[in-house]
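**Q** Okay, here's the prediction I keep looking at, along with the sequence it came from:
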Amino acid sequence: MIALNLPPYEHKIKKKDDKLFIFDILRKKYVFLTPEEWVRQHFVHFLINKYHYPKALMKAEGGLKYNNLPKRTDLVIFDSVGKPLIVVECKDVYVPITQAVFEQAARYNYILKAPYLIVVNGLSYHCCRIDHASQSYQFLEDIPMYISPVLS
């Protein structure tokens, strides 16, 4: 697979019937290795290792309905009470991050109402904060660090 602009990790790949599969720590199984999946797996580990997001709060390939059509989010990170916090749209490295890519992710987020949106293609990523009340967004310099809730 192509080298990404994300930290490497010790991935597990297996071959079956001339097809490659990569182990997904979120789904706890091997999944078909596509270029987009390669990006997703690296980005999941990046979020866990650098930004301290717990894997227990992440869901890959979550389903939702948009205009009565079934859609799948690449990755959703939830807060400690189960509300969507970040929607992540993963693309192949050869897919440039354009306004159309952001609009696709924003359509999914219209349903989920997460306050953050990230688009990544393995070479770069962009994060923005969404203000759903004013229907505006602001690009951030970096991804917010996960802050564990304080138990009282």
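**A** Received it, and whenever you're ready, just let me know what you need. This is a predicted model, so every value here is computed, not measured.
**Q** Please make it C-alpha for all contacts and neighbour counts, starting now.
**A** Noted.
**Q** can you give me the helices for the protein?
**A** For the chain, applying DSSP state H gives helices covering 35-51, 99-112.
**Q** With distance to I22 added, can I get the ones you listed in JSON lines?
**A** As requested, those are exported to JSON lines (distance: least, C-alpha to C-alpha, whole Å):
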{"stretch": "helix 35-51", "distance to I22": "8"}
{"stretch": "helix 99-112", "distance to I22": "24"}
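**Q** Please compare the first structure with the one that follows:
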Amino acid sequence: MKEVLFKEKFPQLNLPECNPRITEEEGRLLIFDSIRKKHLVLTPEEWVRQHWIYFLVEKNQYPKGLLVTERGLTYNKLQKRTDILVRNQEGAAYLLVECKAPNVPINQKTVDQAAIYHFKLKSNFLILSNGFSHIFLKYDFSKNQFLQEKNLPKAPFSH
């Protein structure tokens, strides 16, 4: 893929640069997922997801072993997949990251989709991101509502 086309489809995001391992196989670009330990087809959404994994693990000390990507769940007989799920040390859902491609706006549809995942998993935090815009939400279980936060929550462990 020509570099200009690559940068258009996979732009520099509003996240730390992660220098992912990208290879080409049978005319398709693949990106290495360090959580699943395998190469995946590089899509714009996967580009955002891999940047978030890097940001959580390498820049914010989230333990890699607590991250799960593309976890399946069922909601109203529909199969859904969370982009990134971070569990706490007890195994409960701590943080959900819903990733969209850079050209997809974060809107009410995105919030509704992430809320379905939250409803099933009961996570403390949600992040909605297209790589450029990020919305950080904390769930207040006593008020049964999301509150917008300014920053990424701390990693789910105490020292």
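**A** Everything's here; your move. The shown structure was predicted, so the numbers you read here are calculated from the model rather than taken from an experiment.
**Q** wait, what's in contact with the equivalent of A3 of the first structure over in the second structure?
**A** Matched by TM-score structural alignment, A3 of the first structure corresponds to Q12 in the second structure. For Q12 of the second structure, no contacting residues are found, by C-alpha atoms under 8 Å, 6 or more residues apart in numbering.
**Q** same thing but at 10 Å, please
**A** 18, 47-48, 51, 102, 131-132 (C-alpha atoms under 10 Å, 6 or more residues apart in numbering).
**Q** try A92 of the second structure
**A** A92 of the second structure makes contact with 66, 85-86, 121-124 under the criterion C-alpha under 10 Å, 6+ apart.
**Q** and what of K14 of the first structure?
**A** 20-23, 30-33 are the contacts of K14 of the first structure under C-alpha under 10 Å, 6+ apart.
**Q** And it, what's its match in the second structure?
**A** Checking with TM-score structural alignment, K14 of the first structure has T23 as its match.
**Q** And V44 of the first structure, by the same measure?
**A** In the second structure, V44 of the first structure lands on I53 (TM-score structural alignment).
**Q** Would you agree that match is in contact with T69?
**A** Yes. I53 of the second structure is within contact range of T69, at 9.1 Å (criterion: C-alpha atoms under 10 Å).
**Q** What's I106 of the second structure aligned with over in the first structure?
**A** That one, I106 of the second structure, aligns with I97 by TM-score structural alignment.
**Q** Count the neighbours of that match for me.
**A** 19 (other C-alpha atoms under 10 Å).
**Q** Buried ones in stretch 1-15 of the first structure, by neighbour count?
**A** L4 (16 or more other C-alpha atoms under 10 Å).
**Q** Quote the end-to-end distance of it.
**A** Taking C-alpha to C-alpha, to the nearest Å as the measure, stretch 1-15 of the first structure stretches 14 Å from start to finish.
**Q** try stretch 7-27 of the first structure
**A** Stretch 7-27 of the first structure has an end-to-end distance of 21 Å (C-alpha to C-alpha).
**Q** hang on, the earlier thing: tell me which of the helices of the first structure sits most buried.
**A** Ranked by mean neighbour count under mean count of other C-alpha atoms under 10 Å, these are led by helix 35-51, which reaches a mean of 19.
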